[in-house]
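Undergrad: Could you look at this predicted model? Sequence included:
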Amino acid sequence: MASTHTRSMWIWNSVAILASSAETDHLLTGAHDAAVTELYLYTAPDCYIPQKSQLQTFISRATTSGLHVWALDGDRAYFADAAGPSTFHRGIESLIAYNAAVAPHERFVGFQADNEPQDHGDYRTFHNDISDSDLSHAPGSGVWQPTQAQDREMLLRSWLTMHEEASQLLHGHSLRFGAAMPWWTEAYEGEELGVSFPPEGAGRRRQSVMKHMMGLVDEYVVMSYYTDPAEAVRRVEAQVAFAEVMAGVGRPRVCAAVEVTPGVGRRVSYGDTEGKDSRAVVLRDVGVIERSLSRFAAFGGVAVHHWAAWRSTPH
């Protein structure tokens, strides 16, 4: 693996990890065995004060082990059609305050967002399985706005706006900002997901939501989940090719990702795919993805979703 490439691991069971030295030992050993360099540690917005000492201990140990720890948060409720982004941004402000109060080796290096707009549960404003061109413009067809087309437009603007504010907060304190992004933004029902952004002003432009988001983040992590590495690579190519032509200073690192969690779906998750459910196979395929995308200077590495599932994956 090239020295400029990273391997990352999402960690959602952070409460158990932070509370147990033994669990931390397992994580650090597993991370090193998989050549992981970045840990995305779920940190709820209200956890920074009550769990401060645990965070200090964990990050110190990880830093000493040569790992970088990112705070991680995300929720469909953070979109404007639900509760809104105030809690999301409050968590980032708490991260900034935490970092200011601890020693350098106890600090997060950045923040990873995992906010996804698609419909699930009670959320119905994205209008799943409908291309942009097939969304209804008829008044009354919308759930949140007057029409289906306006529902999606305003939802995608909300997505960008919350990340724009997060970017300003984090970059104002020299913290890196990353975001997990669906692979299908460039091929949703055969079309890209377009949105006009910013909402107003001379700089407003209508283009893919991916292209707008690229300008806000330092690390663009494509959830390219597929157990055929050639298909996983294909799901990242449009994004990394776009980043490739961006100005060097503002260009994000574009990462691919693999899923190992059981119950997600055959061919999507290694945990559900016969003949693929082993760490050795996953790491072999991660290597294929890395080599295939290393021709792009904007390629950053591969992320694994997620630690609890990885720990249960056979060797």
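TA: Structure's in. What do you need?
Undergrad: From here on, just use CA atoms for contacts and neighbour counts.
TA: Will do.
Undergrad: For this protein, which segments are assigned as helices?
TA: 14-19, 21-33, 52-64, 86-101, 148-171, 209-214, 229-244, 279-293, 307-312 (DSSP state H).
Undergrad: out of the ones you listed, nearest to Pro198?
TA: helix 148-171 (7.7 Å; CA to CA).
Undergrad: Flag every buried residue along that closest one.
TA: Residues of helix 148-171 classed as buried by neighbour count (16 or more other CA atoms under 10 Å): 148-164, 166-167, 169-171.
Undergrad: Could you save the helices of the chain as TSV and add columns showing distance to Gly301?
TA: Converted to TSV, these look like this (distance: least, CA to CA, whole Å):
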stretch	distance to Gly301
helix 14-19	23
helix 21-33	15
helix 52-64	20
helix 86-101	25
helix 148-171	21
helix 209-214	16
helix 229-244	11
helix 279-293	6
helix 307-312	17
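Undergrad: For Ser3, which of the ones you listed is the nearest?
TA: helix 279-293 (11.6 Å).
Undergrad: What is that closest one packed up against?
TA: Here helix 279-293 touches helix 229-244, strand 299-305, going by 3 or more CA pairs under 8 Å, 6 or more residues apart in numbering; DSSP states H and E.
Undergrad: closest to Val36 out of the ones you listed?
TA: It is, among the helices and strands packed on helix 279-293 and with distance given as CA to CA, strand 299-305, at 8.5 Å.
Undergrad: ok, and here's another one to check against it:
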Amino acid sequence: MRTLWLCLLLCCLVWPEARAKDSPRAVWTWEKPSFAMLESPRVAEEALSFFQRKRVTTVYLYADSFDGRNPVRDRPELYRAFIRRAHARGIQVYALLGSWYLHTERYVLPRHRRAARAMLAGVLEYNAGAAPDERFDGVNYDIEPHLLDEWNDASRHRLLLGFLDMTADLMADRRKSGQSLPIGPAMPFWWDGITLEWRGARKTVAEHVIDATDYVALMDYRNRAEGRDSILSHAQDEMDYADKVGKQVVIGLEFNPGEPAKLSFHGMDEAAFEREAAKVEGAYGDRPAFGGFVFHHYLGYRRFVRDPAPNDPIVPPSR
């Protein structure tokens, strides 16, 4: 009997950590590191090994033009090779769209709608010409209208309606392609505090976005799980609505330096992060709407866990 009680106690102590480890984990991977993985098999293998060490199950890999290059259009064989490698290791690859370099926040404006649709068309055309084990598993787009200079109290409803119209166009283009890869945006948690009417329905922006897409990656940038102004408190409305309509929410977390400190796990240690992640998983792990975590971003997360990428320009070379 004493042995049984000791076993039960041990299970209780390790259960939260075990639950956190079971949650799906993704990483936003932006232009330069994405292209480095595509162009160098050595870099790709090292990155994929890192993802496996850290239980990352999905990579959001940049898939648009950057610095005069557009390999998803001009050198698709690079994506084919990388996605094959990732799939062989059990790692999914989502096409990451949206870029500071391209100023894609403008895509919510009607005059830039063609560019927004072309962004997704490149991925759909790539997938149509790729073998099953070489195809993207999904799409994540990061288009943030609040980055526009014209964002203010007077214009925000117009710009958010532009985001919703752009989103509807992207989803319609996916349907027309006959493909079924899931598409979802990076979405700020505070969009659940803005209500507007769109297509005859008055809802929060967050609810409209969840209705229109397959999932959302919620930019829930806080460094503690519980209490006021926390990861769980800011995700609650989106989780409740996603459960109601049968969609998923991936909880986005930040690892890069920034102000105020509460926005990021930067400056904390990995064990402290895992404790907070375990609390989120403990609260949401059994809910259908919970899609795990996505980390911002690849290089920042690697620095955080003290396992920097060999080609990271911020980390000095070892002597």
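TA: In hand now; what should we look at? The model shown is predicted, which means the values in this text are computed figures rather than measured ones.
Undergrad: How close are the two chains, by TM-score?
TA: The TM-score (TM-score structural alignment, normalised by the length of structure 1) is 0.80; 272 aligned residues with a CA RMSD of 2.0 Å.
Undergrad: Lys244 of structure 2 and Tyr215 of structure 2, how far apart?
TA: In this view, Lys244 of structure 2 and Tyr215 of structure 2 are 13 Å apart by CA to CA, to the nearest Å.
Undergrad: More neighbours: these two, which one.
TA: The neighbour comparison of Lys244 of structure 2 against Tyr215 (other CA atoms under 10 Å) goes to Tyr215, with 24 against 11.
Undergrad: Now check that one against structure 1: what is it aligned to?
TA: Here Tyr215 of structure 2 is matched to Glu219 in structure 1, going by TM-score structural alignment.
Undergrad: Val302 of structure 1 is in contact with Trp10, isn't it?
TA: No. Val302 of structure 1 lies out of contact with Trp10 (CA atoms under 8 Å); the separation is 11.3 Å.
Undergrad: sorry, back to before: highest mean neighbour count out of the helices and strands packed on helix 279-293 of structure 1?
TA: strand 299-305 (a mean of 25; mean count of other CA atoms under 10 Å).
Undergrad: Which part of structure 2 matches that strand?
TA: Using TM-score structural alignment, strand 299-305 of structure 1 pairs with 290-296 in structure 2.
Undergrad: Can you give the distance of that stretch from its chain's centre?
TA: With CA atoms, centre = their mean, to the nearest Å as the basis, stretch 290-296 of structure 2 stands 7 Å off its chain's centre.
Undergrad: quick one: the residue nearest the centre of structure 1 from Val281 of structure 1, how far?
TA: Nearest to the centroid of the C-alpha atoms of structure 1, with distances taken as CA atoms, centre = their mean, sits Ala180, at 1.7 Å. Computed with CA to CA, the distance linking Ala180 of structure 1 and Val281 of structure 1 is 23 Å.
Undergrad: What's the end-to-end length of stretch 70-82 of structure 2?
TA: Across stretch 70-82 of structure 2, first to last residue, CA to CA, it's 16 Å.
Undergrad: can you list the residues that contact that stretch?
TA: The contact list for stretch 70-82 of structure 2 (CA atoms under 8 Å, 6 or more residues apart in numbering) reads 37-39, 41, 44, 63-65, 122-123, 126, 130, 134-135.
Undergrad: Could you dump the helices and strands packed on helix 279-293 of structure 1 into CSV and include distance to Arg90 of structure 1?
TA: Converted to CSV, these look like this (distance: least, CA to CA, whole Å):
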stretch, distance to Arg90 of structure 1
helix 229-244, 30
strand 299-305, 25
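Undergrad: who are the neighbours in contact with Asn29 of structure 1?
TA: That one is not Asn; residue 29 of structure 1 is Thr. Here Thr29 of structure 1 is in contact with no residue (CA under 8 Å, 6+ apart).
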